[in-house]
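Engineer: I'll drop the sequence and a predicted model, then ask my questions.
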Amino acid sequence: MEFTMKPFILTLLSATLLAALQPASSASTGDWQASIAPETAQTELQTLYNGLRAAHYDVFAHRSEDEYDTRFDTLYASLKQPLSRFELAIELQKFTAFGNVAHARIDFPGEVYEAFRAAGGRSFPLYLRFVDGHAFIAENYSGVSELSVGDEIISIDGISMTDWLQRTAAHVSADTSYMAGALLEFSFARYLWVELGERDSFQLRLKRDGLISDPLTIPARTRAEMQAVSANAPQVFALDAATREATMLTDEIAYLRPGPFYNFEDPDNVWDPTAFIRFVDTSFETFFSEDAETLIIDLRDNPGGDNSFSDPIIAWIADEPFRFASKFLIRSSDEAATSNQRRLEASNDPTGGVSALLARAFAATPRGETFEFEIPWVQPRHDKRFEGEVYILVNRHSYSNATTTAAIFQDYGWGIIAGEKTSDMATTYGAMESFTLPETGLVVGFPKAHIIRPSGDPVSDCVTPDLFIPTPIVPSGEDVVLNSLVSVISDM
């Protein structure tokens, strides 16, 4: 079967997906150390708030208008001294993140932190795992043997981790504290740097086996020093987000790890699914030839991508037409229409594709009102399909279209979701567009749409597993989660 559907989610969600493919940095350009006068900073804040109120699908979804107005007044009054462009970007992102919507954000100026690290800047040498508001050491590159992976950090420099989590999470656009914690697992060190500046060392208090330690000082480390520690560390199992794998785990259990839902192997044709579809089709034909009775689809640590990649997998299993959302509601605004027009003008499609349809809808819908955009149905395969039991493995780092794919399997009843809860949302405010602040050039992303999962549940929530298998904090030499699922299936 040949799939020729154009990347539909890609067009609707392009800003989100493209951001996911880039290293942490801002789309904004310019001198980050340029001085911004207080009056200019206040004007940019006002423009930011006006833009969010006009363009965001619901800027007050998770914060009341009174709360946001109070935050605006407080920040506006505090902008009395000149700031660097970097410092203002940090403050305006924290204001945007206050709304607790992941797809409303000013991306972190990653090139500033990268320049600091490349020049030998020292940083916090630990990666953390956040569980229910507690911070555990997940990776230790300090070179200090008194630290162990799995130790809980109670405080840093005399400040409780509860406070540090609140301070660093304020920088992160996230719908929930669970999502914020998942994102901070990659970015805690840089936000600690934003809060404290460069430090020579950090004083920790740890908790192990119920006992709290005396203060322990660890050095801040350069990138080269952390790499040296890593090179000498024992090997442990770690998921590789880029792996595409299809194999038989047992005589009856097939395993498919599709990897990202975009063509990372060919950056010039990143949204061309041709080779990926060949991989998927070959995988299923192999599963049939091996008489597989059960299939595990592993979406853990999957960054997502486009449905032109995921739909062919689902079509091998689906027994009826499907789509990724029951409703796709879009707010009409000048900001969204302008952003869509830029994409339309850059398109090589003579028909304009989805962007042309959106342009007509924006033109027909008064600003501030919403319209429903019809999502096309995807047909299942009619020649052959996999009819055995299907399990979908997810974790807190299953993002974007990986979360959407899991929700499709769950809502249509085609698969059992296993693993841990996703941090990304199945029903969400998304489909990012952007506008630019005129004086500083800072790019503001915002969600133009309310995307309702296939079940029709309008409440923003993660994909919750039917079969919970926790991800261990302390890694071992094997894939504990996958092995646990295989044991559960084999014992049935």
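Structural biologist: Looks like it came in fine. Numbering: from 1, shown residues only.
Engineer: contacts and neighbour counts: CA atoms only from here.
Structural biologist: Fine.
Engineer: how many other residues sit next to His56?
Structural biologist: The number of residues packed near His56 is 31, by other Cα atoms under 10 Å.
Engineer: doesn't Lys448 make contact with it?
Structural biologist: Yes. Using Cα atoms under 8 Å, His56 makes contact with Lys448 at a distance of 5.6 Å.
Engineer: Which neighbours do the two have in common?
Structural biologist: Arg331 (Cα atoms under 8 Å, 6 or more residues apart in numbering).
Engineer: So Phe124 sits against Thr217, correct?
Structural biologist: No. Using Cα under 8 Å, Phe124 is not in contact with Thr217, being 11.7 Å away.
Engineer: if I look at those two, which residues touch both of them?
Structural biologist: Phe202.
Engineer: Mind checking which of those two has more residues around it?
Structural biologist: Phe124 (24 against 14).
Engineer: From Ile473, how far off is that one?
Structural biologist: 19 Å (Cα to Cα, to the nearest Å).
Engineer: And the helices in the stretch 151-300 of the chain, which stretches?
Structural biologist: 161-169, 177-196, 223-231, 274-289 (DSSP state H, counting those that start in this stretch).
Engineer: here comes the other one, which I'd like you to weigh against the first:
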Amino acid sequence: MNTDNKAPERSSSPSPSRSRRRRRRTILISAAMALLGVTMLASCSGCSLSDLRSAAMREPFPATDDAAIAKLHDPEALRADLDHFHALQLEATPDIEKHTRLDHATATLERLKASIDRPLDRRSFSAIVDQLAASYGAGHIYTLTPAADWNAWAAGGGRVPSYRFVDDGSTLSIRPRDGVAPLPEGSTLVSFAGIDAGELRTRVRAAVSAETEAFLQQNFPGTAPIALWGMGLEAPYDIVLRDSTGAIVEIKDAGIPAQRKRRPLERIAEDKAAVGQDAGDQGSATGKPETDPWSFRWVGDASGEDIGLLTWDSMRSGTEAAWAKELDRVFAELESRKARGLIVDIRANGGGNSQNGALLLESVSDNPYRGASGKLWKRSKPYDAFMEASFEWWARILPWRSFMGIGDLELGEARWFGKDVPPSNDPDIKRRFGGPVALLVGPGTFSSANMTADMAKSYKMALVVGRPTGAPVNSIGECGYAQLPNSGLIVSFCTAYFLGAAGDPEHGGPVEPDILVPDDDGGARAIEVAIKALRERNATPRQDARSTSFRHRFDQGLCSTRQAPSGSHGPNRPVMDPSPR
């Protein structure tokens, strides 16, 4: 109301169409300036494209406060979160009914909703969401453990069991950690914390997202402490065993201190305060500084240590430049020592960026190959929202969808990329080692590492040794993440389906090794078999190292793999990969 009885003075605002054009011009100019700034930064500072990508990313979700940890959520809100989780998978995953156990997941959803009969905190609810995620039977659909809740529990004196849990496919057993007294010889587990051993095994298995039985068993030890925590169990833990004579043995386990976890999707920092060392079967990250996920040493037999062993435990995004530099160093050492073979151990490699695997394989083989026979990629609102939230402001104004190769996809559209592209070589990556090469694989070989094993096997780029890998060669991946609206728990979803390197849509199994080592437990056995196999090949190394280093080519942006569909098979983000539980 105008109290002065005067007509309000008109402002000289532009017309709506002119305003929109002006805003569009402003955005384009800002984007151009940002792109110019990025280019200048790259040229002046000597940083690589990977460094710039890492700088462009941020943690997409806010930190969890104490009030959220303590809050009890009403049953209706929690049921709504379960519905949201299921709807998320349906919206984001291409052909989800073909590549998951969708009917089983739908039935599990209704069962879990009916089971919620009281308010729950995030700790208890996370155990329920874990079951829903695992019911799809896809290793890339999972829940991230609520780290703030876990860390608050750990800081308050929370303790995990002093024993590791092992599922051999039929029974549950426990094994003492280092420094813990051995169990009676020949003893079997009767119950743990008042829960029958068979029932506990069933409950933990129901929380593991996996596509193969071997991968489930591989991840069982890491899942068990988290599952016990989600059940609300606390130390001391009452353990009941039956010894070899049939007598009952009771142990009261005080447990060991729980280790701190990294916040979900916490971006890896470069300073010494960064966290990220794997905490083994606690399934967490400790407070130690981040280290490179690879190591190199010399191995051999009675005839001498003349075979290089490169252990590579992660292809996580953000390590591309360092990995290229490490390969420069390793191949220089192999040449100087006149190595008679190379073993690359990816048995514990959960994946990351598949281009890292392609760089390795093209360095040891001239054989034409392709990373996959096609990638069915789907654009969705959840994926757009996750990517937008993951970029710093200056990256969001750039045409990032075009950079990723999905710029012209409509919302809800799925399209094949790189479908049936013939095998070939990247001319910018030169072979660096002419001797025989073995690739060690096993149930822990997952995601982009599984893709690397598939390439090596399909195109005979290396001798594959060990046990079958932890995922089918044809599978869904390319994860995005979202927060459930009420509890705030962070969950994954898949945006792409990958057709394996051989292009066989009927191949439903994992990568099978050329030499099966059925008794390999991730230790020395497979290494011994690989050494013997390389010796039998009796090849003399053909050294043809090029003067141009991997690091130089990487910094020039030449290390992309044309044969592999864009992106990585696993989570597409520069953070520690949270292993599917």
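Structural biologist: Sure, I can see it. Treat the numbers as computed from the prediction; the structure is a model and nothing was measured.
Engineer: rewinding a little: output the helices of the stretch 151-300 of structure 1 in JSON lines; the columns should cover mean neighbour count.
Structural biologist: JSON lines is the format used below for the helices of the stretch 151-300 of structure 1 (neighbours: other Cα atoms under 10 Å):
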{"stretch": "helix 161-169", "mean neighbour count": "17"}
{"stretch": "helix 177-196", "mean neighbour count": "18"}
{"stretch": "helix 223-231", "mean neighbour count": "15"}
{"stretch": "helix 274-289", "mean neighbour count": "16"}
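Engineer: Please name whichever of the ones you listed is nearest to Glu433 of structure 1.
Structural biologist: helix 177-196 (21.1 Å; Cα to Cα).
Engineer: With structure 2 overlaid, how far apart is that closest one on average?
Structural biologist: Here the mean offset of helix 177-196 of structure 1 against structure 2 after fitting is 2.3 Å, by mean Cα distance after the TM-score superposition for structure 1.
Engineer: Now the aligned residue in structure 1 for Ala449 of structure 2: which helix or strand?
Structural biologist: Matched across to structure 1, Ala449 of structure 2 falls on Ala402, judged by TM-score structural alignment. Using DSSP states H and E, Ala402 of structure 1 sits within helix 401-412.
Engineer: cool, and Ile9 of structure 1?
Structural biologist: Counting by DSSP H and E, Ile9 of structure 1 is found in helix 8-21.
Engineer: got the contact list for the helix or strand just after that helix?
Structural biologist: Next in sequence after helix 8-21 of structure 1, counting helices and strands by DSSP H and E, comes strand 35-36. By Cα under 8 Å, 6+ apart, the residues outside strand 35-36 of structure 1 that reach it are Pro82, Leu83, Ser84, Arg85, Leu88.
Engineer: how close does the alignment partner in structure 2 of the third one get to Ala127 of structure 2?
Structural biologist: Counting by TM-score structural alignment, Ser84 of structure 1 lines up with Asp121 in structure 2. Counting by Cα to Cα, the separation of Asp121 of structure 2 from Ala127 of structure 2 is 11 Å.
Engineer: Give me the distance between the alignment partner in structure 2 of Phe284 of structure 1 and Asp306 of structure 2.
Structural biologist: The pairwise alignment with structure 2 assigns Phe284 of structure 1 to Phe331, based on TM-score structural alignment. Per Cα to Cα, Phe331 of structure 2 is found 13 Å from Asp306 of structure 2.
Engineer: OK, contacts around Thr422 of structure 1?
Structural biologist: Thr422 of structure 1 touches Val394, Asn395, Arg396, His397, Ser398, Tyr399, Thr403, Cys462, Val463, Thr464, counting by Cα under 8 Å, 6+ apart.
Engineer: measure the nearest residue to it once chain neighbours are set aside to Ile451 of structure 1 for me?
Structural biologist: Excluding the flanking residues, the one nearest Thr422 of structure 1 by Cα to Cα, 6 or more residues apart in numbering is Arg396, at 4.2 Å. Between Arg396 of structure 1 and Ile451 of structure 1 the computed distance is 20 Å (Cα to Cα).
Engineer: for the counterpart of Met461 of structure 2 in structure 1, what are its contacts?
Structural biologist: By TM-score structural alignment, Met461 of structure 2 lines up with Trp414 in structure 1. Residues near Trp414 of structure 1 by Cα under 8 Å, 6+ apart: Ile317, Ala318, Val390.
Engineer: redo that, cut-off 7 Å
Structural biologist: Ala318, Val390 (Cα atoms under 7 Å, 6 or more residues apart in numbering).
Engineer: how close does it get to Phe386 of structure 1?
Structural biologist: Trp414 of structure 1 is 11 Å from Phe386 of structure 1, by Cα to Cα.
Engineer: rewinding a little: got a list of what the residue nearest to the match of Ala449 of structure 2 when sequence neighbours are not counted touches?
Structural biologist: Ranked by Cα to Cα, 6+ apart and with sequence neighbours excluded, the top spatial neighbour of Ala402 of structure 1 is Gly304, at 4.7 Å. Neighbouring residues of Gly304 of structure 1 by Cα under 7 Å, 6+ apart: Pro260, Phe261, Tyr399, Ser400, Asn401, Ala402.
Engineer: quick one: which of those residues is nearest Phe136 of structure 1?
Structural biologist: Tyr399 (22.3 Å).
Engineer: okay, now that closest one: neighbour count?
Structural biologist: 25.
Engineer: What residue in structure 2 is paired with Glu198 of structure 1?
Structural biologist: For Glu198 of structure 1, the residue aligned by TM-score structural alignment is Glu234.
Engineer: List the residues that contact that match.
Structural biologist: No contacts exist for Glu234 of structure 2 under Cα under 7 Å, 6+ apart.
Engineer: hmm, back to that, distance of the residue nearest to Thr422 of structure 1 from Phe322 of structure 1?
Structural biologist: 25 Å.
Engineer: now swap in Pro125 of structure 1 and tell me
Structural biologist: 46 Å.
Engineer: give the contact list for the counterpart of Ile469 of structure 1 in structure 2.
Structural biologist: By TM-score structural alignment, Ile469 of structure 1 lines up with Val517 in structure 2. For Val517 of structure 2, the contact set (Cα under 7 Å, 6+ apart) comprises Gly466, Arg467, Ala526.
Engineer: Now flag whichever of these is closest to Pro60 of structure 2.
Structural biologist: Relative to Pro60 of structure 2, and with distances defined as Cα to Cα, the nearest of those is Arg467, at 36.8 Å.
Engineer: What residues does the closest one make contact with?
Structural biologist: Counted by Cα under 7 Å, 6+ apart, Arg467 of structure 2 has contacts Val441, Gly442, Pro443, Pro513, Leu516, Val517, Pro518.
Engineer: residues touching the closest residue in space to it that isn't next to it in sequence, list them.
Structural biologist: Distance criterion Cα to Cα, 6+ apart; nearest residue to Arg467 of structure 2, sequence neighbours excluded, is Gly442 at 4.5 Å. Contacts for Gly442 of structure 2 (Cα under 7 Å, 6+ apart) come out as Arg347, Gly466, Arg467, Pro468, Thr469, Gly470.
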